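Student: take a look and give me a structure for this.
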Amino acid sequence: MADEERMSEATTPKERTRARILDEAAKAMREKGADGIGVAALMKRAGLTHGGFYAHFENRDDLVAHAVDRMFQDSDFLLKRHLAENAAAKGLSELIDYYLSDETRKRTDGGCPLPSLGGEASRMPAAARQRFSEGIQAFRAALAASLTAFGSPDPESLAASVLAEMVGAMTLARTLDEDAARVALRASREQLKRRIGLPALSN
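Tutor: You can find the predicted model right below:
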C-alpha cells in the first residue's frame, strides 16, 4: 500500500502524524535494520520534534512492533493485489514475477520485510517478534490458499517452501552485482513456476 493511501485513510491530524512516523520507521528498518532506528533521527526524518514521539508510542520497542505491522500491511496489499484479484494460476505467476523482479530488488525501502529483516527478527523485542511471526504465517496462508485453488498436492508444505525460496532468492540477489542478480532472479522465477506447474517463462 502506498504511503499516500495510508495517509488518506487517517482521519485526524494525530492519526496522520502517527502514519507518517510509522511509514518512516518502516523504511528506516528495511534500510538499516531494527537496531538502526533511533527515535531522534526518526522524528527528524519524519519532520517532527523528538518530544512528540511519546504522544504516539510508549517507547522504542512499541514503535518497532508497530513498524513491523506497517511493513506486513505492505505484504498483505501485495498478496491481495496479485492473489485475491486473479485466478490462482495467474495470481501465483504474477506474484512470483513481481516478488523476484529487479524492480523489487532495487526497492530496499519498501515491500515485503522478509528479505531485509528475516535474519534479525530473532533479536527484535518480543512484541515485534510475535508480529513478525504472524506476518510470515499470514503470507504462507495466502500462498497455501492459492495453491489449494490451483490444485497443488500438499499446498501447505509447498507454500512454506515457495515462501522460503522467494525470500532466500531475493536476499541473495541483493548481495550480487547487477548482472548476477538478474540471472539469479530469472532462474528462481523459472524454477519456482516449473515446480508449481505454472508456465516457466517470465520477463
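Student: all contacts plus neighbour counts: C-alpha atoms, from now on.
Tutor: OK.
Student: I'd like the next helix or strand past the helix or strand encompassing E4.
Tutor: Per DSSP states H and E: E4 is located in helix 3-9. Heading C-terminal from helix 3-9, the first helix or strand you meet, by DSSP H and E, is helix 13-32.
Student: helices and strands around that following helix, which ones?
Tutor: Applying 3 or more CA pairs under 8 Å, 6 or more residues apart in numbering; DSSP states H and E, one finds that helix 13-32 makes contact with helix 3-9, helix 39-45, helix 60-79, helix 114-117.
Student: distance between the third one and the chain's centre?
Tutor: Just to be clear, that refers to helix 60-79. 8 Å (CA atoms, centre = their mean, to the nearest Å).
Student: repeat for the shortest one
Tutor: Here helix 114-117 is found 7 Å from its chain centre; the criterion is CA atoms, centre = their mean.
Student: tell me the contacts of E85?
Tutor: By CA atoms under 8 Å, 6 or more residues apart in numbering, E85 lies in contact with G91.
Student: longest helix anywhere in this protein?
Tutor: helix 126-150 (DSSP state H).
Student: distance from the helix or strand following it to the middle of the chain?
Tutor: Where DSSP H and E defines the elements, the next helix or strand beyond helix 126-150 is helix 155-173. Centroid separation for helix 155-173 versus its chain: 13 Å, with CA atoms, centre = their mean.
Student: please provide the structure for the following sequence as well, for comparison with the first:
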Amino acid sequence: MGRSSAEQAQQNRARIVEGASRLFRERGVEAVSVAEIMAAVEMTVGGFYKHFASKEALVEEAAGRAFEDAGALWDHRLRAGDQTSAALRAKLVAQYLWPRPGRQCPIIAFAPHAAGEAATLRETYGTGTGALLERFFNTPGNEADLAQADPRTLLVFAAMVGARVMGEAAGDAPWVEVLKQAVADEAERQAGWGATG
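Tutor: Okay, here's the model as predicted:
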C-alpha cells in the first residue's frame, strides 16, 4: 500500500506540474493562481502544499518541464528527414512564427517572470533557452560550439523569437505579418529556397 501511495503522489505531482506548465504558457505566471492550477487538474488547494512549498517552487519545476517539452518537439522537427540543417531550421522557423493557439513557447512565456525578482527561475530559464538555442544551430551534421556558430543562424533565432513576441503583443497588425515573413524568408534564403540577396 505504501508503494501505491508513493506512486499516486508522484502521479499527482506530475499532473500539477503539467497543468501549471500549460496554464503558465497560456496566460503567464502572474495571471494564474494556485487555486486555478489545482482546479484545472481536479485537485484541492490543500493538496498543493503536500507537493510544493510555494508557487515559486512550482513555477521553477513547470518551467523546466515546459523547456523539456519544447526541446523534445524541436529535436523531432530538427532531426526529421535527411534535409540540410538550414532546411530543417527553416521549417521550424515557419512553424514557430505561426503557432497553433495556446502553444506558447517557454522562452516567451517565462521571460517576464525570470526577468523580475525570480532569481531561482532565472537559472532554469537560462539553461532552457540556451538548450533550445543549441538545438537550433546544432542540427545533425552541423555540430559546432556556439562560438563557431554562423552569426546569421543566431540572428534568425533571435529574430524568430522577437517577431513572435511582438506578434503576440500586437496581434494581427499588418506590420507583424511583414516582420514574421521577413524572418521566415531569411531562414528560407539560408536553406537555399527563397529569394537571393
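Student: what's the most buried one of the helices and strands packed on helix 13-32 of the first structure?
Tutor: Highest mean neighbour count of those: helix 114-117, a mean of 22 (counted as mean count of other CA atoms under 10 Å).
Student: and the contacts of that one?
Tutor: Looking at helix 114-117 of the first structure with CA under 8 Å, 6+ apart, the contacting residues turn out to be M29, R30, E31, G33, A34, T108, V167, G168, M170, T171.
Student: mean offset of it relative to the second structure (after superposition)
Tutor: When the second structure is overlaid, helix 114-117 of the first structure sits 2.6 Å from its aligned residues on average, using mean CA distance after the TM-score superposition for the first structure.
Student: which residues of the second structure does stretch 27-46 of the first structure align to?
Tutor: Under TM-score structural alignment, the match for stretch 27-46 of the first structure in the second structure covers residues 22-41.
Student: contacts made by the matching stretch with the rest, please.
Tutor: Here stretch 22-41 of the second structure has contacts from 15-16, 19-20, 44-45, 48, 55, 59, 66, 102-106, 109-110, 113, using CA under 8 Å, 6+ apart.
Student: next one: stretch 94-103 of the second structure
Tutor: Here stretch 94-103 of the second structure has contacts from R25, E26, M160, A163, R164, K180, A184, using CA under 8 Å, 6+ apart.
Student: how many residues are close by the second one?
Tutor: Using other CA atoms under 10 Å, E26 of the second structure has 18 neighbouring residues.
Student: ok, it to P106 of the second structure distance?
Tutor: According to CA to CA, to the nearest Å, E26 of the second structure and P106 of the second structure sit 10 Å apart.
Student: can you check D185 of the second structure too?
Tutor: Per CA to CA, D185 of the second structure is found 24 Å from P106 of the second structure.
Student: ditto for Y96 of the second structure
Tutor: Distance from Y96 of the second structure to P106 of the second structure, by CA to CA: 12 Å.
Student: how about A31 of the second structure?
Tutor: From A31 of the second structure to P106 of the second structure the distance is 15 Å (CA to CA).
Student: mind checking which of those two has more residues around it?
Tutor: Set A31 of the second structure next to P106 and count neighbours by other CA under 10 Å: P106 wins out with 25 against 10.
Student: got a list of what the more buried one touches?
Tutor: P106 of the second structure sits next to R25, A63, A66, F67, A70 when contact means CA under 8 Å, 6+ apart.
Student: again, only using 7 Å
Tutor: R25, A63, A66, F67 (CA atoms under 7 Å, 6 or more residues apart in numbering).
Student: so the second one touches G19, yeah?
Tutor: The reference is to A63 of the second structure. No. Using CA atoms under 7 Å, A63 of the second structure is not in contact with G19, being 11.4 Å away.
Student: now do the contacts for A89 of the first structure.
Tutor: Shown in contact with A89 of the first structure (CA under 7 Å, 6+ apart): F150, L198.
Student: host element of it?
Tutor: Using DSSP H and E, A89 of the first structure maps to helix 88-99.
Student: A114 of the second structure too?
Tutor: helix 111-115.
Student: in that helix, which residues are buried?
Tutor: A111, H113, A114 (16 or more other CA atoms under 10 Å).
Student: distance to E103 of the first structure added to the helices and strands packed on helix 13-32 of the first structure, as a markdown table?
Tutor: Below are those laid out as a markdown table (distance: least, CA to CA, whole Å):
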| stretch | distance to E103 of the first structure |
| --- | --- |
| helix 3-9 | 18 |
| helix 39-45 | 25 |
| helix 60-79 | 14 |
| helix 114-117 | 14 |
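Student: pull the distance from the match of stretch 27-46 of the first structure to the chain's centre.
Tutor: Relative to the mean C-alpha coordinate of its chain, stretch 22-41 of the second structure is positioned 16 Å out (CA atoms, centre = their mean).
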